[in-house]
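[1] Below are the sequence and a predicted model for it; my questions follow.
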Amino acid sequence: MEIENRAQAFEDALRRAGVRITRQRAALLRVLAAAEDHPDATQLHQRAMAAGAGVSLATVYRTLSALETQGMIQKLEFEGEPARFEPADGHHHDHMIDVETGEVMEFVNERIERLQAEIAAEMGYEIVRHRLELYVRRRR
């Protein structure tokens, strides 16, 4: 989804939730829609401020909470890191977190997906949803 469409979808979701769309909030939504990484609230606040939004950190947190409640974003809580956020666009992926740099990388691996389904089936279950997080560091 392109940035403007995603920002508009965020805005529409907030309106449905009864949240007023101010100029500052609209700028924050564009910043969030343009994020290609997994920013935390402070990073989003800094980016919005750099874009001239003049938005408060409290507004960032309230906006993120409302978007999460509306199912538009996912809150990612990795060990020892502040919560990060990504669009809930429906495509499944897992995450690798570099323990030294904090970088978060998305990946999809069909072998892992099949193996997880096989393990669940062997135990008499089917997977409803899952999250896989690999904490990694570069080999030396």
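    Noted; the coordinates are in hand.
[2] CA only for contacts and neighbour counts going forward, please
    Noted.
[3] could you pull out the strands for this structure?
    Using DSSP state E, the strands of the chain run over 73-76, 84-87, 94-98, 104-107, 133-136.
[4] who's in contact with the residue nearest to the spatial centre of the chain?
    Per C-alpha atoms, centre = their mean, the C-alpha nearest to the average position across the chain is that of Glu86, at 1.5 Å. Taking C-alpha atoms under 8 Å, 6 or more residues apart in numbering, we find Glu86 in contact with Asp37, His38, Pro39, Ile73, Gln74, Lys75, Leu76.
[5] do Ala88 as well
    With the criterion set at C-alpha under 8 Å, 6+ apart, Ala88 makes contact with Gly71, Met72, Ile73, Gln74.
[6] another structure for you, compare them:
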Amino acid sequence: MPVKITMEDLKQKLAGPQYKLTPQRKIVLQIFLDRPSQHLSAEDVHFILKEQKCEIGLATVYRSLELLSDLNILNYLDFGDGCRRYELNDASPNEHQHHHLICVECGKVLEFTDDLLGNLEEKIEDTCKFKIVDHQLKFFGYCEDCQKKRELKS
């Protein structure tokens, strides 16, 4: 079950001698807090910043996203289309992330939260002597809207 993340939680993750919650990082994080279920690229974040009249360069956005991903504040996502996307990491510790349903027609991404792979993980761990700590699962297909459009064309 996703947990509600606040800016204060994120400040604590960035607390330490190596990292600071710079004004730029705070603004980038706020974009994800305001859009908790969206999967945003660096270009998406930069576009939102420009709409908000924030003068943060694209290179700064990229660096911020990489750092926040390295710190597990954001999850890096690859949906197979060559575009790196990020989402807020809202899973409780020791809990699996949600899965993604990706429409190959319009690119819409839906989230699926049920974790049905527990038995498979146990079998893999027993058979391969491999301790699984997490997994990602992506399904590619057609969303409901695109299915309807395809039916109308036929």
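    Cool, the structure landed. Predicted, not measured: the structure shown is a model, and the values here were computed from it.
[7] Let me see the TM-score of these two.
    The pair, once superposed, lands on a TM-score of 0.79 when counted by TM-score structural alignment, normalised by the length of the first structure; 135 aligned residues with a C-alpha RMSD of 2.4 Å.
[8] Any chance of the contacts of Glu86 of the first structure in JSON lines with distance to Met105 of the first structure and neighbour count as columns?
    As requested, the contacts of Glu86 of the first structure are arranged in JSON lines below (distance: C-alpha to C-alpha, whole Å; neighbours: other C-alpha atoms under 10 Å):
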{"residue": "Asp37", "distance to Met105 of the first structure": "8", "neighbour count": "14"}
{"residue": "His38", "distance to Met105 of the first structure": "9", "neighbour count": "20"}
{"residue": "Pro39", "distance to Met105 of the first structure": "12", "neighbour count": "19"}
{"residue": "Ile73", "distance to Met105 of the first structure": "17", "neighbour count": "19"}
{"residue": "Gln74", "distance to Met105 of the first structure": "15", "neighbour count": "18"}
{"residue": "Lys75", "distance to Met105 of the first structure": "15", "neighbour count": "17"}
{"residue": "Leu76", "distance to Met105 of the first structure": "12", "neighbour count": "17"}
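[9] can you put those residues in CSV and add distance to Val108 of the first structure?
    Shown next, in CSV, are those (distance: C-alpha to C-alpha, whole Å):
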residue, distance to Val108 of the first structure
Asp37, 16
His38, 16
Pro39, 20
Ile73, 19
Gln74, 17
Lys75, 19
Leu76, 17
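[10] Relative to Arg6 of the first structure, which of the strands of the first structure is closest?
    strand 84-87 (8.7 Å; C-alpha to C-alpha).
[11] what's stretch 53-64 of the first structure aligned against in the second structure?
    Alignment of stretch 53-64 of the first structure against the second structure: residues 54-65, by TM-score structural alignment.
[12] buried stuff in the matching stretch?
    Under the neighbour-count criterion of 16 or more other C-alpha atoms under 10 Å, stretch 54-65 of the second structure has Ile56, Val61, Tyr62, Ser64, Leu65 buried.
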